[in-house]
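Peer 1: Sharing a sequence plus its predicted fold:
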Amino acid sequence: MARSKELSPNHCLEKLIVETGWDNVGVLADRVNRLLHQAGSRRVIHRTTPYKWLRGHVPSGPVPALVVRALSTALGKDLTFDDVWAHRGPTTVTEVIRAHEGLDQPWDIIGLHKLLKELDTVPARRVVLAATGTVLTTLAWQSLAAPVPRLTALRNPTTSVPPSALRIVDSLVASAQSADDREGSSARQTISMSVPIIVKLLQQGDYCPADGAHLARSLAQICQTLASMHHDELAAGISQRLYLMALRAAHAGGDRALIASVLTCMSGQAADYGQAADAVQLAVTATEAAAHAAPSVRALVAARKGIAHASARELDAFEASIDDCNCFFEQAVPRAGAPSWGAHADRAELDAIAGRGLIILAAKRSADPLIVLPRASELLQARASTPLGGDHQRSALRHGALYSLAQAQLGNLDTAVDAAETALTRLPTVASTRSVMLLRDLGFILDRHSATYPRARTIVHEIYGHCQRLHLR
């Protein structure tokens, strides 16, 4: 039997950990786990695992590169891969970047074409970490302040862009948005194939400024839809990078309403990851962008702004946002002025968003749960009861899970289990890891009643089965 290759201790890693001043190597594991979470990975490094690295073992996947990033941040200097893993030998190094890196380009046609190259040629071995703070808010305000470029074809175009091409692009955009609405993230790989088509038309097409703006808006919508899908699967960094791409494309298309929509989605993502200050700032910017948009757009922006205020524990501001939402919705003329990307924002959807905000406020103890949970249930019920197989299935799954959670916390176990069963029925056709995580939280609550309530025991078993298949802890 062949002897296994003898490992040599990693003295480089040992010296760097000592230099950080950390009490133990478990701190390194914590920092790497934080980066894995930001990258959308469900992998968890045990706090004793770095001892194996010191003995010479090398982790798999993106972890070595994340160790380099964690140590670089802690020491305040740029470390190379070989500074940490010199003993490893020749290898293909995974690139670790922040979501905004490489996107700091001028807000003109030259900057746009540089970003198109970035969007068209994304390296396969790349881990994208989510960004926070002024990096995001600065880009958000720049999207409003920068002049809109006049999109014209580059010299010697090689591809014609007739009206039929624009109709095909519109069809791709509409199909992507419909798939997101009905199926969640399941079609994201297929939809991503449409990005190079629009990019090629913008890079090589022969088009007038109006058609160029049309293509830019289409690209923005595709990127926004893909970002939403990746966010639903916890890929925070990739999702945020796509949102930033969508923001640049919407600006190039001169569509401030679409800019507002992208910004509110970014705000919602920040709220989901506990970045309340970022969420509020992005929502404020979105409100500014939507100042002259159709009432239906302003209603959606106001509803999403409420989520940001709820995440920041700002009850009064949340209530004001919901009041604004209702006021704008009453002003909206059905089927008039609403863009295609906002068509899903009917009364049931806006109510569901408000209900979600109340659930957040109750969880943060910013409002009395016994008061806000019944109100949240009323607002969530319509979307949770959406018929199976129709439109809005992704939203129905998520808000159905929240409705069930609220009912369980109120002690209405029969109603909670009924709603959970309906939500689980949607899972074969809707991919949404975030919704399953909500159901997992519901399972923790119902599990307390398993001994005395057989229906709770059955549904908890089903929920945990879905969690295991998704490798959720």
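Peer 2: Cool, got the structure.
Peer 1: Could you use CA atoms for every contact and neighbour count after this?
Peer 2: OK.
Peer 1: Please list all residues in contact with residue 283.
Peer 2: Residue 283 makes contact with 263-264, 267, 301, 304-305, 308, according to Cα atoms under 8 Å, 6 or more residues apart in numbering.
Peer 1: Show me which of these is closest to residue 250.
Peer 2: residue 263 (10.6 Å; Cα to Cα).
Peer 1: give me the number of residues near the residue nearest to the closest one when sequence neighbours are not counted?
Peer 2: Leaving aside its chain neighbours, residue 263 sits nearest to residue 286 (5.4 Å; criterion: Cα to Cα, 6 or more residues apart in numbering). Residue 286 is flanked by 31 other residues according to other Cα atoms under 10 Å.
Peer 1: quick one, strands of the stretch 151-300 of the chain?
Peer 2: Here the stretch 151-300 of the chain has its strands, by DSSP state E, counting those that start in this stretch, at 159-160, 205-206.
Peer 1: which secondary structure elements does the last one contact?
Peer 2: This means strand 205-206. Judged by 3 or more Cα pairs under 8 Å, 6 or more residues apart in numbering; DSSP states H and E, strand 205-206 is in contact with strand 159-160.
Peer 1: what about versus this one:
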Amino acid sequence: MDPSRRTVIRGVVYSAALAVPGWQEIDACLSRLDADPHARIGMTEVETVVAMTDRISTLDDEYGGRMARPMAAAFLVNTIVPHLKARASEPVRKAMLSAAADHLYLTGYMAMDEREDGLAQRYYMKALDLAHRAGDHLTYCTTLRGMSVQAVDLGHTRQAVRLAESASSASPQAGPRMLAFLAGQQAHAAAQDSDRLAALAHLKTAEIAMERAESRAKALGSYNPSALSYHVGQVRFELGDVTGSIESLELADRLREPTHRRTRVRYNAMLAERQWQAGRMEEAVATWGKVLDDYPHVQSGRCDGRVRTLISTIAPRTTNPLARDLHDRAKALLLR
């Protein structure tokens, strides 16, 4: 039987990954940052690293971590590490450390998206180290928050709470958007820990901060009203309000940037699961249908997991023609 498209894509990705620097090589490179007397960098090199990280982040948003991480890892070893070893003025050196830390954080996030969670943690720890050496509180706090997101996702609730609180305490002078970014995650972690009062207090902080941020000139960044609505939905769900959670996730979808395809797959799959849980079967089937429209374009372990959940959830109801068609379509796509 001829291999299908998704099998071919996965084979290409994994084959390509064999030629990409593995963690041991990356770890060794970052642990031996001996100065290279024959190379010197300036702010131009820093700007290049920042721009490349931004480009890879855009690809990750649209296509998922399994597609984008190999180029991030290769760029880290082939370009960023030599820059870290080069001679530079003190401001340039710190700026390069900061840019490298941000790139490591992104690479860790993509590893988490692949469900390579141990690898993601190692990237995150290196990002914390470089951010600390750069005096970069923003990337340091962002990385701690990312570690909390991972812990929530894996059900390590107490660790998620500690990491979210550490991220917040490490950034006492955060602007309103950053404050909302941190408080939203604190709210989600606290709600998963069944701490209703803390969850609602953090959520209120996030909502007030977002109002202040949105009243100013629009800032670039991933935390926006859609992301806040997602956190509201997660808090409501963890506290037992399934209907309220559905409303918040529907709002998050309406507000979401159209290019954030991977997020759309994951969060709309959550929405469909909750619609199904609430007995709104036709709505759930329609939402899952939209998920499957996007899914073939995304290479993401977390999205794969959501489609597997779809299949297992629908399986007992396949006597219904709509459910059976959705079930069969999801199975076919997962095996491609």
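Peer 2: Noted; the coordinates are in hand. Please read these numbers as outputs of a predicted model, since none were measured by experiment.
Peer 1: Tell me how the two chains score on TM-score.
Peer 2: Laid over one another, the chains give 0.84 as their TM-score (TM-score structural alignment, normalised by the length of structure 2), with 312 aligned residues with a Cα RMSD of 2.6 Å.
Peer 1: Kindly state which residue of structure 2 is aligned to residue 426 of structure 1.
Peer 2: The alignment partner of residue 426 of structure 1 in structure 2, by TM-score structural alignment, is residue 294.
Peer 1: returning to that earlier point: export the strands of the stretch 151-300 of structure 1 to TSV and tack on mean neighbour count and distance to residue 392 of structure 1?
Peer 2: Below are those laid out as TSV (neighbours: other Cα atoms under 10 Å; distance: least, Cα to Cα, whole Å):
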stretch	mean neighbour count	distance to residue 392 of structure 1
strand 159-160	13	36
strand 205-206	22	35
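Peer 1: Make JSON lines out of these and add distance to residue 437 of structure 1.
Peer 2: Listed next are the strands of the stretch 151-300 of structure 1 as JSON lines, based on distance: least, Cα to Cα, whole Å:
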{"stretch": "strand 159-160", "distance to residue 437 of structure 1": "46"}
{"stretch": "strand 205-206", "distance to residue 437 of structure 1": "44"}
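Peer 1: and residue 214 of structure 1, which of these is closest to it?
Peer 2: strand 205-206 (12.6 Å).
Peer 1: and residue 221 of structure 1, which of the strands of the stretch 151-300 of structure 1 is closest to it?
Peer 2: strand 205-206 (19.2 Å).
Peer 1: Could you measure from the residue nearest to the spatial centre of structure 2 over to residue 101 of structure 2?
Peer 2: Centroid-nearest residue in structure 2: residue 109, 5.3 Å away (criterion: Cα atoms, centre = their mean). Separation of residue 109 of structure 2 from residue 101 of structure 2 (Cα to Cα, to the nearest Å): 12 Å.
Peer 1: Same question for residue 155 of structure 2.
Peer 2: Using Cα to Cα, one gets 26 Å for the distance from residue 155 of structure 2 to residue 101 of structure 2.
Peer 1: More neighbours: which of those two?
Peer 2: residue 101 (28 against 14).
Peer 1: Report the contact partners of the more buried one.
Peer 2: 126-131, 139.
Peer 1: Neighbour count and distance to residue 61 of structure 2 for these - can I get that in TSV?
Peer 2: Formatted as TSV, the contacts of residue 101 of structure 2 follow (neighbours: other Cα atoms under 10 Å; distance: Cα to Cα, whole Å):
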residue	neighbour count	distance to residue 61 of structure 2
126	20	22
127	29	20
128	25	23
129	13	25
130	23	24
131	27	23
139	23	19
